[in-house]
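Undergrad: coordinates for the following, if possible.
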Amino acid sequence: MRTSISDKTRLRALIDAEARRAGFEAVAVTRPDAIPRAPARLAEFVADGFHGSMDWIAETIERRAEPSTLWPEVRSIIVLAMNYGPDRDPREILQKRDRGAISVYAQNRDYHDVMKGRLKEIAGKIVARAGGDVKVFVDTAPVMEKPLAEAAGLGWQGKHTNLVSREHGSWLFLGTIFTTAELEPDAPEVDHCGSCRACLDVCPTDAFPAPYRLDARRCISYLTIENMGPIPREFREKIGNRIYGCDDCLAACPWNKFASIASEAKLAARNDLREPSLSELLLLDDAAFRSFFSGSPIKRIGRDRFVRNVLVAAGNSDDTSLTPVVRGLLDDGSPLVRGAAVWALSRLMASSDFAKLAASAMKTESDAAVRDEWLSTLPDAEGS
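TA: Sure, this is the predicted structure:
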């Protein structure tokens, strides 16, 4: 769809105005062919197995790497960013071991829901003004938002692989509007990381084999969210009290000093998710979990995976008052929960008491993975 220079200018002014009205802090435009290096980088990521069990990445690799493959009619891509900057350093809670640390982005409503409706409103205004067609994406389709945002000039992909902005630090949600309208692209941003390694050195699990490369299999966000099985033993202590995601690499970025705090009405944290009590979270059954996390992205992982995470945090808490509620989860219907409870109890109970409990529990436990947890955590086992 051909657009005159004057029409392009007016349409861009409309897009900028509507984006501000909808609460987006930044908006920029790029071309669908503006990320030529992305296909090779993505292919290397998958070839090295860094995507872990996220099979959908490998299955959609061609469409992810080339926007025009996803939608051949696209002529311009509008990238919009919404600030979710916290009002304090999210790492402070890591010292409060009786509390659960939830990633900043998940402490309020699901950002997909917040952003998608607003993007659709802007897209509708674009069609009303310029005609043609549009498609809206918010991390729910094979779109590589971060390389597109860099190409559009909103920021650059830092050494932690996340987008970094000179105005907003590392705290930006991204969404895209694909359009058949031809718009003038913005200039791409350049890398401003320099020699800084703050985000790499702070990672508790050494998830960065090299700058700009992430091995998701070692990332706490992956382990507590995408990973469906038990948390691998080598990472459990390192996870600490992080029960959903991890903000360490984001929070360590020096560019955050320029970031503003998210609007209270938009994406500020729910008070009950800032420092939730491990003892209360351990009591959640499926119905209570769904109710408590209604509207939250946490709801998507389900109660069993979430309680698994909380049990790992309990095992790292040194809080023996949690022992009775953890012990009660040995009878949980989920083997995933029972196995995590075994590990937590091995850390909270005296060795002799734990050995007696193991001898009793092994008589009735039929799940092989849970039995293996018991065997691996007994005092005479190699490691725990």
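Undergrad: from here on, contacts and neighbour counts on C-alpha atoms
TA: Fine.
Undergrad: count of neighbours near V326?
TA: When neighbours are defined as other C-alpha atoms under 10 Å, V326 has 27 of them.
Undergrad: which residues are in contact with it?
TA: Each residue near V326 by C-alpha atoms under 8 Å, 6 or more residues apart in numbering is listed here: 282, 311, 341, 344-345.
Undergrad: could you also give me the structure for this second sequence? I'd like to compare it with the first:
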Amino acid sequence: MLQEIKLFDSRVWYIIIQTFFNRFTMFMVWPFLALILYDDFNLNELEIGFFLSSSLLIGIIVGFFAGNLSDRIGREKVILAGLLISVFAMALMAFSSTLEGFFIGTSLQAIGRSLIENPSKALMTDTLVQQKTKELSLHLRYYAINVGSAFGPMVGISLGLTASKETFLLVSLISFFSFLTALYLFKDHIKNRKKEVEKATNFKFLYSILKQDHAFLLFILANALTMIAFMQIDSSMLQYLRMYEFEELTALFASLIFANGMTIIIFQFPLLRLLKNVSVFNRAFLGVCLFIVAFIVFANVEPKNAQGIMFAVLILSMGECILFPTVSIIIDTMAPKHLKGSYYGVAEVSLIGIVLAPVVGGFLLQIYGGFVLWITMCVLSCCVAVLLFLAKNAKRPDFIEEERENTMLQECKETKL
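TA: Model (predicted):
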């Protein structure tokens, strides 16, 4: 592992560190956004779901185009634009006292995230040659996400910053510092960026490729259903706990987020080592199976049984630390080199599951209650397992397979050198 880490350049390290600080400050307040909408703006469960879904949908649409844009003008420029938008988005949310202003702020934040995240993943793997090194960089990025996500809410509670708009200002300042750092690190790469041998990167060409890439399309559908199921822990869990009148609601929810993050922090790399000889699709299948078990436990937990909820979250977290880093690796291995940003952008469509999650979860909770919610998520996870099996054996364009062989040959040459 240390040998692979030595191959990381400054841009890779910047993305990993920036990801940590962004998530750490964001998670001081973002998981409690539903409480802000409920307490400050008197929205009910379904209205909160539509509010969150609408702003996310805007970000997904932008993300679809941002990936292709990064193939054309360079990853660095798109990332810088995303960081700058995030600065203004968080500042607006800090000072806004109206629901309309808050909606504009959350929408801008979703746009900024879309401009940063997928080009960042593509940039990391662009700078690295060997597949193991690429996989490690994506694992470390996901690890940074979860370290920040685990400690952010706990620190926020300790400092009294949960559900506080002042925290948005702190996130804005962190984003501004990240922007200045990125500008310093990226300026030489932007200035010296040579125009490579041009290959078709327009949307017409991308569409013609995707029509043939049945495996990738099935994988995107599977990932969308995964997002609907998994995001219930974020979008519906707090409403579920409030509906069943759990005591010390905020502290319990923060503890669940902390447990989720700590499980990944502790087990991600041991599991990576344990499963190193398992194919990426089989790894993903194993993660989905753990999701199924977790949702069955959720469905059978007695009301107000905090220990049972915690146990289900731990199982779900084990599945997450196997599945989600593997998703990024699968996208990276599926993508043609000159369309890597575009493939990550198209994969953004699967985040429609995040848009639908609050609406689906809010509807099921309000109309049918918690049991039906968790059983429905269990069924969706079973569908994901079937789609992954189909994607593993589905048709792919011929030139993608040829490019993969060329990449493997290049890796062999680099290893010998």
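Undergrad: now the TM-score, please.
TA: Once superposed, chain against chain, the TM-score is 0.27 (TM-score structural alignment, normalised by the length of structure 1); 168 aligned residues with a C-alpha RMSD of 6.8 Å.
Undergrad: specify which member of the contacts of V326 of structure 1 is nearest to D113 of structure 1.
TA: Checking these against D113 of structure 1 with C-alpha to C-alpha, the nearest one is L282 at 27.4 Å.
Undergrad: okay, the contacts of V326 of structure 1 in TSV with distance to D304 of structure 1 next?
TA: Putting those into TSV (distance: C-alpha to C-alpha, whole Å) gives the following:
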residue	distance to D304 of structure 1
L282	10
L311	10
A341	12
A344	15
L345	17
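Undergrad: quickly check the residues you listed for the two that are furthest apart.
TA: For the contacts of V326 of structure 1, the maximum inter-member distance is 13.3 Å, found between L282 and L345 (C-alpha to C-alpha).
Undergrad: who has more neighbours out of the two?
TA: More crowded of L282 of structure 1 and L345, by other C-alpha under 10 Å: L345, with 26 against 21.
Undergrad: which helices and strands does the helix or strand hosting A344 of structure 1 pack with?
TA: A344 of structure 1 is part of helix 335-348, with elements assigned from DSSP states H and E. Applying 3 or more C-alpha pairs under 8 Å, 6 or more residues apart in numbering; DSSP states H and E, one finds that helix 335-348 of structure 1 contacts helix 302-315, helix 323-328, helix 368-377.
Undergrad: so which of those helices is the most surrounded?
TA: Most buried of those, by mean neighbour count (mean count of other C-alpha atoms under 10 Å): helix 302-315, with a mean of 26.
Undergrad: mind giving me the packing neighbours of the helix or strand containing F65 of structure 2?
TA: Using DSSP H and E, F65 of structure 2 sits in helix 45-73. Packing partners of helix 45-73 of structure 2 (3+ C-alpha pairs under 8 Å, 6+ apart): helix 33-41, helix 75-95, helix 99-126, helix 340-347, helix 352-367.
Undergrad: what's the closest non-adjacent residue to I257 of structure 2?
TA: Once flanking residues are discounted, I257 of structure 2 sits nearest to A150: 6.0 Å by C-alpha to C-alpha, 6 or more residues apart in numbering.
Undergrad: quick one on the thing from earlier: can you say which of the helices and strands packed on helix 45-73 of structure 2 is nearest to E320 of structure 2?
TA: Across these, E320 of structure 2 has its closest neighbour in helix 352-367 (15.2 Å, C-alpha to C-alpha).
Undergrad: got a list of contacts for the following helix or strand past the closest one?
TA: Helices and strands here follow DSSP H and E; after helix 352-367 of structure 2, the next one along the chain is helix 370-392. Applying C-alpha under 8 Å, 6+ apart, the contact partners of helix 370-392 of structure 2 are 214-219, 221-223, 225-226, 228-229, 240, 281, 284-285, 288-289, 291-293, 295-296, 298-300, 361, 364-365.
Undergrad: buried ones in helix 370-392 of structure 2, by neighbour count?
TA: Going by neighbour count (16 or more other C-alpha atoms under 10 Å), the buried part of helix 370-392 of structure 2 is 370-371, 373-378, 380-385, 387-391.
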